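Sequence first, predicted model second:
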Amino acid sequence: MRIGGDLVVETLRALGADTVFGLPGQHALGLFEALRRCPELRLVGARVENNLAFAADGHARARLDADPGGPVPVTPVIVSTGPGALLTLASLQESRSSSVPVLGISSQVPTAGLGGGRHGYLHELPDQRASFRDVVKSTHVVRTASQIPTALREAWESAATVPYGPVWVEIPQDVLLAPASLPPITSVTATPKPLAPLPELIDETARLLGAAENPVILAGGGVVRSGAQAELRALAELVRAPVLSSFGGKGSFAWDHPLSGQSWLEDWHSTEFLADADVLLVLGSGLGELTSNYHRFRPRGRVIQIEADAGKLESNHPALGIHADVRLALTALLEAAPSREADGRAEAAVAELLGKVRDRIGGQSLDLEQRVLAEVRAALPEGTPSFWDMTVLGYWAWSAWNTDGAPIHTAQGAGGLGYGLPGALGAAAARRGPALAVSGDGGAMYGIAELATAAQHGLDVTWLIVDDGGYGILREYMTGAFGQAHATELARPDFAALAKSFGVPAQVSTVDSLRAELASALATPGPSVVVLPALLRMFEPTHLDQ
């Protein structure tokens, strides 16, 4: 007998899902019975719901990497009511901040208990939906089985419409368990609406770029999410504009391209380079705290901001604001913008900028940190994605990671701990080939239970844990601010022994052996752990105005 849960699974299949991330619960039994009966829809579990949602986020990012500009790969995550649902909130905040298309589906208490107070059901909240309203893009509550296909279609379209983001659907327990009166669902399709730019704004942008003597482009995460890397390169070469990328925009422009100013946005030389542009074209960025060098950025020329999130237009700086999908806007600009003759000035300016950055970093005795990051980068096979926690080496990667052939994903959108391992597990479920996770020992403890998930599903993830004995970046912040740190030193397990207890191969490495051991682990199918005991420091974010 088909039940409401089958309508959910059938609709997801019709919409294009082939993998769901799920953790069972009492009210969600109808969903998991339907998943059992649909082997075509792969189910990947986890041990904790926040890690489950991080894994769905990593899966969606890996799919976006694999087909930039193609159909938007919405990834479903299925959890139970109340505590299970609420544990996904921090992860969904990251997906929202980083514009990742995740479809959250939760069970609910029986229909009779929805709204109007407490009825004594297990896991009941007065208004579960309200907890998600300000975290996700849209929320949808189903009250009858006939609403399931359209609710899921609307949610899917919301997640896949620029700016991408997580959405939330709630379905009561009794609806999921009741016999399905609808015929099998096979024809549901979602059609996200394109967000095209206004032609007159594109014409004005082309005019400004054509008249500029020193145009510069800042590429944000919107370039990566829209798959506009090719269009960005074509425009930069057309108008001879240097390109710097935000931390979320890493991978939007070739790292070693002669016009690439890379992504040292916490360096004052980079901040001033952007501020000196007479026309600064900002693509898919809100010019927020990290991108603006903690709001010290003061543009002296004209700013043009192309952004799919209308709320971010001119939210930090006056600009010619263009509410549009970055890829569609760049495509239009390539038709309208005049060509500029290559005279070598832009390339020389970029080389001078990067030389200043190198000299500043080189004067801070940070050879160990740069070597460790270089060894990790050299160990990765071509095309291997990496997923980074909020850890000292991860902060280095924001600025210094060479993304050519090595896509990088971090939790810098919302800044929560614990993203590295589950994000990489999701990516491994989406692709053939390995994924790398990088955590500190503090962040590693958030996801240690997912070693069981890695082993159970045989996911090809190598997890590098840099063990410095505590919350290293917070130790630096507190010492810098107050002269000493507090509550940053941590008791921790023998990570290698703990991994082996899950049946996951593990080894303790050194800086000298790291590249070879990490490369070997990545080349061996299945999960593995490499532990590097090392005390790393951040570079000083020196500013010329200090």
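Perfect, I can see it now.

From here on, just use CA atoms for contacts and neighbour counts.
Fine.

Doesn't residue 196 belong to a helix?
No: according to DSSP: H, G, I helix; E, B strand; the rest coil, the state of residue 196 is coil, so it is not within a helix.

From residue 229, how far off is it?
17 Å (Cα to Cα, to the nearest Å).

So between those two, which is more surrounded?
Per other Cα atoms under 10 Å, whichever of residue 196 and residue 229 has more neighbours is residue 229, with 20 against 16.

what's around residue 315, how many residues?
Neighbour tally, residue 315, other Cα under 10 Å: 13.

Would you check how far apart it and residue 243 are?
22 Å.

How about residues contacting the host helix or strand of residue 90?
In the assignment (DSSP states H and E), residue 90 maps to helix 89-97. The list of residues contacting helix 89-97 from outside it, by Cα atoms under 8 Å, 6 or more residues apart in numbering, reads 50-51, 53-54, 57, 101-102, 132, 135-137, 164-166, 411-416.

ok, now stretch 469-476?
391-392, 440-442, 484-486, 488-492, 535-538.

is it true that residue 112 lies in a strand?
No: according to three-state DSSP, residue 112 belongs to no strand; its state is helix.

who touches it in this structure?
Residue 112 neighbours (Cα under 8 Å, 6+ apart): none.

what about versus this one:
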Amino acid sequence: MARNGGDLVVETLTALGAGTVFGIPGQHALGLFDALSRSELSFVSSRVENNAAFAADGFARATGKVAVLFLSTGPGALTALAGLEEAYATGVPIVVVSSQIPRAGLGGRRKGMLHQLDEQRAAAAQVTKWQRTVFDASSIAPAIADAWAQAVTAPAGPVWVEVPQDVLLEEVEVPASTPALVARPVEPAPELVAEAARLLTGADRVAIVAGGGVRRAGAEAALIGVAEALGAPVACSPGGHGAFPWTHPLSLQSWVEDRHVTRVLEEADVLLVLGSALGQVTSNYFTLAPRGRVVQVDADERVLGSNHTVLGIRADAGEFLRALASLLPSDRPNSAGQALAAQTLAQVEARLDAQDLRHERAFLDRIRAAVPDDMQTFWDMTIAAYWAWSCWDSRGGEFHSGQGAGGLGFAYPAAIGGSLGLRDQGRPERVLAVAGDGSAMYSIAELATARQHDAAVTWLIVDDGGYGILREYMQDAFGAATHTELTRPDFAALAATFGIPAVTVAPEDVEEALRDALAATGPNVVVVPTLLRMFAPTHLDA
């Protein structure tokens, strides 16, 4: 069979290093999927495009590789945008190849075509960092190569290439492309590193916020060295969860939604912010008011100084930390910073003790006890995840949550993508996904995906009968919750109809149930009917 535009897409992606493609077939995209049959790429078939985007996101997070997502035109493309918003907010590299209507219909030249959407690329521009439409088969390989380079160039993120149906089906004689690509991290300006070093070494009290940029840069070891050289307590944002060891004497863990921790950050002479925008959650809902200087380092120049006056340094967090380390003294004492971190965590503990949250804390402890130290976990926007942002010690496993954009339904499809990606790399593939009953309904169709691909995902569903966190917000704000209660299925019985083992257990039995599920093969589900409450905020006296 003659090669066509779809073959060029697939061949170029293969040459760039892709091995797995996520997506759902559609009429205008059939040329892409037909070309997959002539390639060595494996395909993961989701059931909803939004979940396919989440699955690609989870693949990239778990493996550190670029993910590839194939979408059809119009409704298929639009349905994926909410999932891509999470990847865009969190800096996850995904190359999206979307089909388009035939060239004759573009620009309104022919009306009434199926799936026709005016300015489809403009819609994608809200949640992708780069977009291009290809109008000729000879432009496919360069466009895909450019897209891949953009996806991995800091700040990383999803990119969008759309190819009209007739271009995908167009016969071509263009040879297969073998593009070479080298991604280079963003290096900091030396004079800015020197100024940061001057401020930090001249400060009596330094504190550090470690965001997702530290994890994406693989700069965990460099962060430890700098924190110890400065004697600086370190708080991790939800996206930076695991960037600094939980039990390190300088660790403030991830209690960024606590006024005791917020006060430590505020009272620092210099606050060093690494790979974080100091957004809503990390700034304790914009209550953070630094009294000293703020040095903010991020590969995305758009976030520098966006929420505070800062010395902004555009750089990869790892490159900055390594450059900074050479300018710092090695004999600065850590005792004051360690004492401050210990005192602050004790204050956090006392605050929780005073709120009678024994059930919630025991529940999270039981989950932590069941999960192997090196297992990757994926968390939806649910009360259990809100707790986990602050209290989950990720140890040697990666912690992934949908807090970037905050949409529901992230955990399960992302875990499927992550597990399959780990399998491709020959790594331990069992992962844990945690969701509430509300967010689980966004992802329930992906039980079919998990079964079809035998994904080693244990799905923990915490069933509290509704949108639990919204229930709490409304009760706090209005005295009563409205329209937060949900009719839902028997999740265990429903999973069984997909051929997936499932159990429903009491909260006190979750540890044993998870141990059994995590030791099994293939997909399985653990359902726990229970009501979890959030910890209340603190308001310190002036």
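The structure has been received and is ready for your questions. Keep in mind that what you see is a predicted model, and the values were worked out from it rather than measured.

Aligned against structure 1, show me the partner of residue 145 of structure 2.
Correspondence of residue 145 of structure 2 to structure 1, assessed by TM-score structural alignment: residue 153.

try residue 401 of structure 2
Match for residue 401 of structure 2 (TM-score structural alignment): residue 410.

do residue 512 of structure 2 as well
So, by TM-score structural alignment, residue 512 of structure 2 is matched to residue 516.

Go ahead and report the secondary structure state at its match.
Residue 516 of structure 1 is classified as helix under three-state DSSP.

residues near it, how many?
With other Cα under 10 Å as criterion, residue 516 of structure 1 counts 15.

That one contacts residue 379, doesn't it?
Yes: with contact defined as Cα atoms under 8 Å, residue 516 of structure 1 and residue 379 form a contacting pair (7.0 Å).

whereabouts in structure 1 does the lengthiest helix in structure 2 align?
Looking across structure 2 with DSSP state H, the single longest helix is helix 335-353. Aligned by TM-score structural alignment, helix 335-353 of structure 2 corresponds to residues 344-362 of structure 1.

Give the buried residues for the matching stretch.
Residues of stretch 344-362 of structure 1 classed as buried by neighbour count (16 or more other Cα atoms under 10 Å): 346-347, 349-351, 353-354, 356-357, 360-361.

Would you agree residue 423 of structure 2 falls within a helix?
Yes: secondary structure of residue 423 of structure 2 (three-state DSSP): part of a helix.

Next up, the contacts around the closest residue to it other than its chain neighbours.
Closest residue in space to residue 423 of structure 2, ignoring its immediate chain neighbours: residue 429 at 5.3 Å, by Cα to Cα, 6 or more residues apart in numbering. With contact set as Cα under 8 Å, 6+ apart, residue 429 of structure 2 has these partners: 418-423, 456.

which of those residues also appear as contacts in structure 1?
Checked against structure 1 using both residues aligned by TM-score structural alignment, their matches' Cα atoms under 8 Å, the contacts of residue 429 of structure 2 keep these contacts: 419, 422, 456.

Between the residues you listed, which sits nearest residue 312 of structure 2?
Nearest to residue 312 of structure 2 among these: residue 422, at 36.1 Å, using Cα to Cα.

list the contacts for the closest one?
59, 62-63, 428-429 are the contacts of residue 422 of structure 2 under Cα under 8 Å, 6+ apart.

Among those, name the ones in helices.
Those of those lying in helices (DSSP H): 59, 62-63.

List only those of the residues you listed flagged as buried.
Buried among these by 16+ other Cα under 10 Å: 59, 62-63.

Any chance of those residues in CSV with distance to residue 282 of structure 2 as columns?
Converted to CSV, these look like this (distance: Cα to Cα, whole Å):
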residue, distance to residue 282 of structure 2
59, 25
62, 23
63, 26
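
mind listing what the aligned residue in structure 2 for residue 220 of structure 1 touches?
Using TM-score structural alignment, the partner of residue 220 of structure 1 in structure 2 is residue 211. Contacts for residue 211 of structure 2 (Cα under 8 Å, 6+ apart) come out as 236-241, 243, 273-276.

Report the separation between residue 211 of structure 2 and residue 384 of structure 2.
Counting by Cα to Cα - residue 211 of structure 2 and residue 384 of structure 2 are separated by 21 Å.

Next: residue 371 of structure 2.
Counting by Cα to Cα, the gap from residue 371 of structure 2 to residue 384 of structure 2 is 15 Å.

For residue 256 of structure 2, the count of nearby residues, please.
Count around residue 256 of structure 2 with other Cα under 10 Å applied: 24.
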